[in-house]
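*Asks:* next come a sequence and a model predicted from it.
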Amino acid sequence: MTADKNILVASAAIMVAVSVADQAAAQSARGALAGASRTASNFERDRNVSVRQRPREDYQAMGLRMGAFMAYPKLSLTAEHNDNIYGLATNEVEDMIWRVQPEVSLNSTWSRHALQAYGRATINRYQDFDSEDTEDYALGASGRIDVLATANITGGVDWAQLTEPRTSSSSPLASASPIQYDLTSANIGAAREFNRLRLSGRYDYRKYDYEDGRTAGGTPVEQDDRDREVNALTARAEYAVSPATALFAEVSKNWREYRLSPPAVTLSRDSEGVQALVGANFELGAVTRGEVGVGYISQEFDDSAFDEIEGLGARAQVEWFPTQLTTVTLTGTRTVEDSGIPGSSGYLSTNIGAQVDHELLRNVILTGQIASGKDEYEGVDREDDRLTAGVSATYLLNRRAGVTVGYSYFDQSSSGAAGGADFAVNKVGATLTLQF
């Protein structure tokens, strides 16, 4: 996408936000604070509180007051054993990983509007294989302007230095150390309710900048061909057929532009895509709530060597509350993703998962989860099937400390002429979390 097109897309999103603000100003004479006496929104889904969301007064962080903001510092210390740190089919290598995660979040306490900011780091140190040592960082802020009780503008910016997992299909085996990359993202959106109708729009921007790897002999493992920018515009309309159920239609358009194009690379992976979903969000009594949408997805590539990726699109998240102490969460997605495998433009990714959280005691939470995924690649003969599972237990000692122990399992099987390795990874770990 050209710089001019970027400017046009961003300007369109800003104009939507300004339009909402103008409508609100025009109605101020009738009382901008009328929402104080209005009935509950037809789109609220808050009759129940999940196990993870439930407030625990004796175990919540107190925080530090800083004027109109509250700061919440946190430090996590983890010891983890991994029996296959490189994700290999044979000759697996195990190691002990020591992880330190400092974090601080800053939240506004205003009665209207909201502003949040955060900073965090993840420092991994391998006991025997220090070539795998990594440092990740992330900074970000988000906010909401409540123009009216029924209209708001939201936005956010984030920057992160991240590490690609060795288990990723895009991770190059030739690199002696994990691949790191910078991810910059931003978004702006606006929403307005008109009794039973809610309209919203959003613009998202992401920029990926990969660092080259190095072989054991020092030869560069080029990753510049993966650098890209992604722009997306989303429009959504929802109609509440009852206070507990709303039907929606959502359309998204995206543009994906890679930094390198021919002749620097053999094939261009620039593309344009669309996703159209229809569905419902709901809250059935105090037992079930969620959103389910199905429709069509398509990603069309500029280079004629790549076929269009298209098919059924889907997104779902449903929470079931069999008791007040148990929450069951079901998720599912079907999307088109970018590929880091040479010769492949992208892949159709299908994922489903389930998680159960149970409050054994007020300060003891048990969790079990399982998920399955399939990636179907375009441009190369390859399909990957994944299975992940895990169990964990969290014990909250007091407001300042908590301990989590857990086990996770990851299995990948790959087929096709360009298939990758079949492997499994087992992890066992314990985390001490300190907060103020």
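*Replies:* Ah, there it is. Residues are numbered from 1 along each chain as shown.

*Asks:* from here on, just use CA atoms for contacts and neighbour counts.
*Replies:* Fine.

*Asks:* and the helices in the chain, which stretches?
*Replies:* Secondary structure of the chain (DSSP state H): helices at 3-26.

*Asks:* now residue 229. Nearest residue, chain neighbours left out?
*Replies:* residue 207 (4.4 Å; C-alpha to C-alpha, 6 or more residues apart in numbering).

*Asks:* from residue 357, how far off is the one you found?
*Replies:* Here the criterion is C-alpha to C-alpha, to the nearest Å. By it, residue 207 lies 35 Å from residue 357.

*Asks:* what about versus this one:
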Amino acid sequence: MVPDNTRPTGRDARRLTLIALLLAGTAMAAPLSAHAQTVTNAAVATPPGIVVPGTAAPAITDPQTTGAVSTDDLSPASDEDLIRLNRREPTIDGLRTQLELEDDRAPGVRIGTFTLRPEIGETISHEWRNNGNNNKQNRGYLETGIRGTLTSDWSRHELTVTGAGVLQNNISGEGEEEPRADIDAELRLDLWDETIARLRAGYSFDREDADDPNAIANARTQSGVNTYRLGAAIERNFGLIHGSVGLDFERRTYGDVELDNGTTISVEDRNRNNGTLTARVGYEISPALIPFIEAAVGRSIYDLRQDTLGFERSYQSYATRGGLEVDLGEKLNGEIALGYETYRFEDDRLSDVSGLSVDGRLNWSPQRGTDVLFGLSTGLNPSTTAGVSGSMDYALTNIITHEMRSDLVARLSNTLIIRKYPSDSSSFDETTWRTGAGLTWDMNRYLALTGDVSYERTKPDVGDTTDITRVGVGLVLRR
């Protein structure tokens, strides 16, 4: 059932509003720096890379806007990577798209040894949704997005903070608003003898999709999902041998669900903590080719030993992968890995979820001004259905960005998500396809006009097909 017109309420709304105000205030407080180093404005989205075993596969949402601010439109690298004093080549744990320096982008705001690059955008959009059986719904809405990147320019080490937030406000029709926010920080420490340490922290908020298999029927407002992340890794080169070890922790909590009749239900039995230890070893055949092997073990523990249906859903995860990293410069770089993943649940009534894993991404530039991204990811989506352990989700993303003129950028994107359940599961497999196209016209280095259209179809093996179409136009202000 498609939820009624709603707005983020209570703690969710206050949290998102605070993030928006802080980013907006920082963006507009400092004066313009006309002589700062500038970079090209081609927006290149990055699909997820290798999914950490034991965590739910991230929703690979179609970047709906070419130039508008959105957490679905994450850049693969900070622009400051190109000008900091001690830049190293990207590693297998953090491949980055290489961009060329130009003089057509807002210079950013200099804050001591940091550079802040903020953006704020306003988009007016319309959405048509068809859930089958003549269950149609449409809405018009305003979407306000704030995004920023803060990067150090130190002689050694590097700190990068990226943040984005989106608030939606329905102005006509019916449909659920979809607020979201994301902030990540990474401190890279250049230690000794080709040794690098990385410390990471992050937070994300989004609202569970009404089409998700775990969504609550007859809900006016689906659960708000909070994700907290911490991680640490160390990378070392021993001549031709490249090694890395990483430890990641993630906590995921779910807010209450508001039903059509005004009552609320708690889904706190889904709250869980996950820890994963990953090790990788690669051999440098040449600077351009590095085959590698990787192994990971994880543990996910739910806050409540049993869910409301009496199932113990805590699990252990195991994964092995083998792959190849390719770095042929700006024209072609990336990695691909094949492997096998297993998730074993504590409750004997829940089947193990196992399967082939395919992970990686590839950046290809066939000609100047054209960038092509391919992304693959595999991960577990734990279920809330009685007797069903979860699904293995496979996602393939392709994004093509083309600079038609120096001030006009076009983008085409496609995403395919295949959700596979164990053969003895009572839940049905489903497929989601998203496609979108957009244009960004840079009226000047500080202001851009955007236009976008997207289409999404979710088709389960059994049940109704959901179709969603969106169109929007907007303005983006940069500093």
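*Replies:* Structure's in. What do you need? Nothing here was measured: the structure is a model prediction, and the numbers come from that model.

*Asks:* returning to what we had before: my guess is the residue nearest to residue 229 of the first structure meets residue 161, correct?
*Replies:* No - if you go by C-alpha atoms under 8 Å, residue 207 of the first structure and residue 161 don't touch, sitting 11.8 Å apart.

*Asks:* what's the overlap in contacts for those two?
*Replies:* Residues touching both residue 207 of the first structure and residue 161 (C-alpha atoms under 8 Å, 6 or more residues apart in numbering) are 182-183.

*Asks:* list the contacts of the residue mapped onto residue 330 of the first structure from the second structure.
*Replies:* Matched by TM-score structural alignment, residue 330 of the first structure corresponds to residue 374 in the second structure. By C-alpha under 8 Å, 6+ apart, the residues touching residue 374 of the second structure are 47, 361-363, 396-399.

*Asks:* who wins for neighbours among the residues you listed?
*Replies:* Neighbour tally across the contacts of residue 374 of the second structure (other C-alpha atoms under 10 Å): the maximum, 31 neighbours, falls on residue 47.

*Asks:* in terms of contact, does residue 284 of the first structure touch residue 242 like I think?
*Replies:* No - counting by C-alpha under 8 Å, residue 284 of the first structure does not reach residue 242; the two are 10.9 Å apart.

*Asks:* so what's the residue lying closest to residue 394 of the first structure once chain neighbours are set aside up against?
*Replies:* Counting by C-alpha to C-alpha, 6+ apart, residue 394 of the first structure lies nearest to residue 404, which is 4.3 Å off, once chain neighbours are set aside. With contact taken as C-alpha under 8 Å, 6+ apart, residue 404 of the first structure is in contact with 392-395, 430-432.

*Asks:* distance check, residue 404 of the first structure against residue 396 of the first structure.
*Replies:* For residue 404 of the first structure, the distance to residue 396 of the first structure - C-alpha to C-alpha - is 9 Å.

*Asks:* can you check residue 116 of the first structure too?
*Replies:* From residue 116 of the first structure to residue 396 of the first structure the distance is 25 Å (C-alpha to C-alpha).

*Asks:* what about those two, which has more around it?
*Replies:* The neighbour comparison of residue 116 of the first structure against residue 396 (other C-alpha under 10 Å) goes to residue 396, with 22 against 18.

*Asks:* quick one: map that one onto the second structure.
*Replies:* Aligned partner of residue 396 of the first structure by TM-score structural alignment: residue 442.

*Asks:* residues near the nearest residue to that match once chain neighbours are set aside, how many?
*Replies:* With C-alpha to C-alpha, 6+ apart as the criterion, residue 442 of the second structure has its nearest non-adjacent residue at 4.3 Å, and that residue is residue 448. Neighbours of residue 448 of the second structure under the rule other C-alpha under 10 Å: 20.

*Asks:* strands of the stretch 101-250 of the second structure, residue ranges please.
*Replies:* 109-111, 114-130, 136-152, 158-173, 180-190, 195-207, 219-221, 224-238, 241-254 (DSSP state E, counting those that start in this stretch).

*Asks:* now do the stretch 251-400 of the second structure
*Replies:* 257-259, 264-265, 272-283, 289-302, 315-327, 332-345, 353-367, 370-382, 390-405.

*Asks:* so which of the ones you listed is the most packed in?
*Replies:* Most buried of the strands of the stretch 251-400 of the second structure, by mean neighbour count (mean count of other C-alpha atoms under 10 Å): strand 370-382, with a mean of 24.

*Asks:* average distance between that strand and the first structure?
*Replies:* With mean C-alpha distance after the TM-score superposition for the first structure, strand 370-382 of the second structure departs from the first structure by a mean of 2.2 Å once superposed.
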